[in-house]
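[1] No letters, just coordinates:
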């Protein structure tokens, strides 16, 4: 669940002259007015090398190597400009971040307090709502200076209606609502002053250290007809984190925000990407050629922003970015993606993030095949589209008595019993989608397969007729062991014979001229088992 209280708002302070490190004091007068914006950045690339630095006097904290992995526009607004302003009448400022998350603040001469939150509270659960903090969260006491110390306890709770049903122990259980509760305990000290160095420059500053304990619980309202309706404890966890924030009066916002776990590992790092400025700039908006697409297809994004933006930064939610005004993008993986557009010009900037905006799925498999006839042996060649051969299985039904054939080959040969019209179908499965294609395969009576002797056809000659070599293929097992195949010309002279025991033998006809030939198949004692004719073209 999205962390409820990142509250980048805590850093938007500007000031007058600085008269010495020890004189840095943050007061209500230092709060930037509503109607300003800034761009913050999140660095996920250099976390392993980051350290919060030392506490104490005249310290230099060097964060000049921070990188802007993700950027976001933060706005400071009047409550009446926001969707949930009416729910928090005591608020006199609102901080908007991520395009759709609002923190409602009350500032006074003694403190800045967070009194409510609204918007997209949880991307994991697709929750849009608002909730008060009770007690309110004291985010800063005034004045804040070196060695300022205080403790604070606050809490937030919101209920969300789900109305979904899940199977449990053989019956359907209705989850009517979910209740999220967070209790926040903070211990804050401003433990150092000196110089903070960031990609934006070097600034006289003080450091705030906050040890924050979050106790989270989730309750689910479970309904089991006809009588059971109760709140079921679903989750109960407690986490502890240490937050470091570096403040500079002349900037008006926290320069750097670090979050560290109890083992000393940096979990997140944010910093000021641009200085705060009045909101008088463009308004971001965009559209796309389609909200649903397949892997590998091209989407066209179109900028619809107002106010003549001069720069564009697109984040497509899959790790790819672009700076064109109207970019094209191809998704290489399936999923549901948010798309963010950040625009700027000399008058300001704006960010619009559309959650769950693009749905990408695998393109459907399209089964297809072609074939080549050689007598009664047919070669089938798969021509299916949108498949991954290593993940695909083909199921062939040849329309004869051979049954269903499962294979991973895309080319295969199949011998048919004789002439006829066969309805051949292939079903292609690639673990995500499947498709079936059918074609009629017509095999004509070649006129020489009928027997001259015998009640059963033990072997078939294919192809017949043929312009080259042919196969003697066993169709039904004959008694006995080794057999003898003999070939005669139309005058009855034996021109070829071969002993065999295999079920499929190749007989060369390279030395034979075209014409009608007769064959005999006998056992080793000379008993005639089958005879027939073969035509050499």
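    Right, received. Where do you want to start? Quantities reported herein were computed from a predicted structural model and do not represent experimental measurements.
[2] CA atoms for contacts and neighbours, from now on please.
    Will do.
[3] check contacts around the residue nearest to residue 111 when sequence neighbours are not counted.
    If the residues on either side of it in the chain are set aside, residue 111 comes closest to residue 141, at 4.2 Å by C-alpha to C-alpha, 6 or more residues apart in numbering. For residue 141, the contact set (C-alpha atoms under 8 Å, 6 or more residues apart in numbering) comprises 110-112, 150.
[4] what's the spacing between residue 141 and residue 30?
    13 Å (C-alpha to C-alpha, to the nearest Å).
[5] What's the local residue count around residue 89?
    For residue 89, the number of neighbouring residues by other C-alpha atoms under 10 Å comes to 12.
[6] Could you check which helix or strand contains it?
    Taking DSSP states H and E as the definition, one finds residue 89 inside no helix or strand.
[7] which ones are touching it?
    No contacts exist for residue 89 under C-alpha under 8 Å, 6+ apart.
[8] Look up how far residue 109 lies from it.
    19 Å.
[9] buried stuff in stretch 117-129?
    117-121, 127, 129 (16 or more other C-alpha atoms under 10 Å).
[10] What's the end-to-end length of that stretch?
    Across stretch 117-129, first to last residue, C-alpha to C-alpha, it's 8 Å.
[11] Need the contact partners of that stretch.
    By C-alpha under 8 Å, 6+ apart, stretch 117-129 touches 1-2, 4, 84, 100-104, 130-133, 158, 160.
[12] Mark which of the residues you listed are buried, thanks.
    84, 100-104, 130-133.
[13] Which of these sits closest to residue 299?
    residue 100 (24.4 Å; C-alpha to C-alpha).
[14] Look up the closest residue to the closest one, ignoring the ones flanking it.
    Closest to residue 100 by C-alpha to C-alpha, 6+ apart is residue 119, at 5.5 Å.
[15] for comparison:
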């Protein structure tokens, strides 16, 4: 089937496309996510052979060989579902991310802005930090056209209580600060650099492409009394977080709330991950379940060695995942800290083909669940 489809794509591109009068689409405001929406994308963490392709008008991009390994769900819950919703009065929606992180948004009819974040511990000090974007940062943009460009600067500011830090931390300082903050400076450049026809699996979409370059720098500031904030990042060794840079491409059609395709690039600007829209056409050969019961689920199953561990509705705590052969001998294990839902990608391609068991174990070494896993070889 795929060989026949590939032949048809070539025929379509060479013979039929030149006679179709195409024009760039406009991303409708109706495509912006709203409270209660669920967005689904297939995730391909091994987009072998995929390249960015050309920019400019009237392009054709063929990503028909992408193969998603699992489904990523993005659910915009009402703000009051979040544990720290009172900290974000300007938000009306919250996303629950891995590691217990909550991301708060202001979703409107004509704009989508990220307001702030709770959870996470970038300093590895066992802190639960809550921060606001100053100003709120733009999410998906509507009514963009080819050639548009945007520049945006924001700071994600996390106030830290002095009492949360070790007493010895400021022992050598000339003063004792009464206010501390972690400040993540974000600089973002976006350009609508192309439009054309996008081929995903066995589906075709008219799209417009937006390129995003984002740079972030993390700093620590302190102040005391009426004196201004002082940057002490170098003294605190904040360089461990360092500067970060990311490059992504987003392909949007007119009305879909998900990007039709999102390409994430690595440091060498090769495609490291491809997320594409999940629907009855793009996922026709993939079984995807969304379990309601709490526990650990593995997909795909059977697998050739790259699997997604999906932790669903678990109580906060430390857990262990074990993979055992049919004799009960542990062949692989790893520890995770879970708070609610989390998804981790794992490479177990070193295991021989066969039937295995995978178990979820809590911090007291109690086995919560055990299920079967089948490893295949090409």
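    Thanks, I have the structure now. Fair warning: this is a prediction, and the values are worked out from it, not measured in the lab.
[16] Any idea what the TM-score comes out to?
    Here the TM-score for the pair of chains, by TM-score structural alignment, normalised by the length of the second structure, is 0.61; 288 aligned residues with a C-alpha RMSD of 4.5 Å.
[17] buried ones in whichever strand or helix holds residue 336 of the second structure?
    Secondary structure assignment for residue 336 of the second structure, by DSSP H and E: strand 330-347. By neighbour count on 16+ other C-alpha under 10 Å, the buried set for strand 330-347 of the second structure is 338-343.
[18] Against which helices or strands is whichever helix or strand comes after that strand packed?
    Sequence order places strand 354-361 as the next helix or strand after strand 330-347 of the second structure, per DSSP H and E. In terms of contacts (3 or more C-alpha pairs under 8 Å, 6 or more residues apart in numbering; DSSP states H and E), strand 354-361 of the second structure is packed against strand 306-324, strand 367-375.
[19] Could you rerun that using 10 Å?
    In terms of contacts (3 or more C-alpha pairs under 10 Å, 6 or more residues apart in numbering; DSSP states H and E), strand 354-361 of the second structure is packed against strand 295-299, strand 306-324, strand 330-347, strand 367-375.
[20] Quick one: map residue 286 of the first structure onto the second structure.
    Residue 286 of the first structure maps onto residue 294 in the second structure, with residues paired by TM-score structural alignment.
[21] didn't residue 362 of the second structure look like it was pressed against residue 321?
    Yes: between residue 362 of the second structure and residue 321 there is a contact under C-alpha atoms under 10 Å: 9.0 Å.
[22] Would you mind measuring from residue 395 of the first structure to residue 112 of the first structure?
    69 Å.
[23] likewise residue 313 of the first structure?
    Distance from residue 313 of the first structure to residue 112 of the first structure, by C-alpha to C-alpha: 33 Å.
[24] Out of these two, name the residue with the larger neighbour count.
    Using other C-alpha under 10 Å as the criterion, residue 313 of the first structure and residue 112 rank with residue 112 on top: 21 against 17.
[25] In the second structure, what residue corresponds to that one?
    Aligning on TM-score structural alignment places residue 112 of the first structure opposite residue 112 in the second structure.
[26] Find the nearest non-adjacent residue to that match, please.
    residue 139 (5.2 Å).
[27] before we move on, what about residue 130 of the first structure?
    residue 118 (3.8 Å).
[28] doesn't that neighbour fall inside a strand?
    Yes: assessed by DSSP: H, G, I helix; E, B strand; the rest coil, residue 118 of the first structure belongs to a strand.
[29] Near residue 313 of the second structure, how many other residues are there?
    17.
[30] Sorry, slip of the keys, the one I care about is residue 187 of the second structure.
    16.
[31] what helix or strand does it sit in?
    Counting by DSSP H and E, residue 187 of the second structure is found in strand 179-200.
[32] May I have the secondary structure class of the nearest residue to residue 165 of the second structure once chain neighbours are set aside?
    Leaving aside its sequence neighbours, residue 165 of the second structure sits nearest to residue 125 (C-alpha to C-alpha, 6+ apart; 7.8 Å). State at residue 125 of the second structure, reduced to three classes by three-state DSSP: coil.
[33] coming back round to it: sort out for me which of the buried ones among the contacts of stretch 117-129 of the first structure are in strands.
    Among those, the members found in strands (DSSP state E) are 101-104, 130-133.
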